[in-house]
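Asks: coords please:
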Amino acid sequence: MISLERLIDALASLLETRGYHITLSATDATALTPRRLLAPDCLLPVLVRMAEEIWKQRAGQISFGLAIEPDGQALCGQRLRAVHHAPLSLIVLCTDQTLQAVADPQGVVTVEGLERHAEALCGATASQPATV
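Replies: The predicted structure is shown next:
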């Protein structure tokens, strides 16, 4: 199992080194720090689930063993509790592919863009959360 703090650190580094800037919408350019955006109750469950879907499309029905549960207080209504079966490097690479697909030429990624991409990428499929 990956430490969520280690995962957040790695993805925050990805955002910073690749120059990605995530905004809440095209009209609201409020700057949120990468660590806040990548909190388990913010965009982390969304990004990791999309990374999992990219990997599934390339490698078959292989799950990251995500433990995601509903949370009415979370930004997207979900909280990531654990990642049981994926190496950190794979999650970072697949997340980078997701962000590349959504980012504009200046590296700006909107939450709406992530949502559209998630719908196209994931469709009706759902990850099977692992028991924690």
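Asks: drop to CA atoms for contacts and neighbour counts, all remaining ones
Replies: Will do.
Asks: Quick test: name the residue nearest the centre of the chain.
Replies: The central residue of the chain, meaning the one whose C-alpha is nearest the mean C-alpha position (C-alpha atoms, centre = their mean), is L47 at 0.9 Å.
Asks: And this one, please, so the two structures can be compared:
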Amino acid sequence: MISLERLIDALASLLETRGYQVMLSATDPTVLTPRRLLAPDCLLPVLMRMAEEIWRQRAGQVSFGLAIDPDRNALCGQRLRAVHHAPLSLLILCTDQTLQSVADARNVILFEALEQHANTLCAVPASQPTPV
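Replies: All right, here's what the predicted structure looks like:
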């Protein structure tokens, strides 16, 4: 299992290195900080679910073992609790591919574009770890 703090650090570094800027809308110039965006109750569960789907499409029936729980106080209504079965490098690569798919020429990512891409990409529910 990957430490969520380690995952958040690596993804924050990806956002900063690539120069991605995530904005609420084209009319709201507020740019959200990478650490806030990547909180387990913010975009992290959505990005991990999208990364899992990208990998599944390329590798077949593969599960990252995402533990995602409903959370009515979370930005997207869900909270990521754990990633059980994927190496950090694969998570970063698949997340980067996701972000490249929705970023414009200036590397700006609008929530609306991210939501549309997520709805298109993720037609099936997220994987869940098998209880022991």
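Asks: any idea how far Y20 of structure 2 is from A10 of structure 2?
Replies: In this structure, Y20 of structure 2 and A10 of structure 2 are 14 Å apart, going by C-alpha to C-alpha, to the nearest Å.
Asks: Tell me which of these two has more neighbours.
Replies: In terms of neighbours (other C-alpha atoms under 10 Å), Y20 is the more surrounded of Y20 of structure 2 and A10; the figures are 21 against 16.
Asks: Correct me if wrong: that one contacts N107.
Replies: Yes. Between Y20 of structure 2 and N107 a contact is recorded at 4.8 Å, counting by C-alpha atoms under 8 Å.
Asks: which stretches of structure 1 form helices?
Replies: Taking DSSP state H as the criterion, structure 1 contains helices spanning 4-18, 34-37, 44-59, 88-102, 111-122.
Asks: Please identify the most buried of these.
Replies: With neighbours taken as mean count of other C-alpha atoms under 10 Å, the helices of structure 1 reach their highest mean count in helix 44-59, at a mean of 20.
Asks: Run the angle between that one and helix 4-18 for me.
Replies: Angular relation of helix 44-59 of structure 1 and helix 4-18 on a 0 to 180 degree scale: 80 degrees, by axes from the mean of the first three to the mean of the last three C-alpha atoms, to 10 degrees.
Asks: and helix 44-59 of structure 1, how far from structure 2 on average?
Replies: Using mean C-alpha distance after the TM-score superposition for structure 1, helix 44-59 of structure 1 ends up 0.2 Å from its aligned counterpart in structure 2, as a mean over the superposed pairs.
Asks: What is that helix packed up against?
Replies: Counting contacts by 3 or more C-alpha pairs under 8 Å, 6 or more residues apart in numbering; DSSP states H and E, helix 44-59 of structure 1 is packed against strand 78-83, helix 88-102, helix 111-122.
Asks: And those: which comes nearest S25 of structure 1?
Replies: Using C-alpha to C-alpha as the criterion, the shortest distance between S25 of structure 1 and the helices and strands packed on helix 44-59 of structure 1 is 5.9 Å, found for helix 111-122.
Asks: can you list the residues that contact that closest one?
Replies: Defining contact as C-alpha atoms under 8 Å, 6 or more residues apart in numbering, one finds that helix 111-122 of structure 1 is touched by I22, T23, L24, S25, M50, E53, I54, A101, V102.
Asks: No further queries at this time; thank you.
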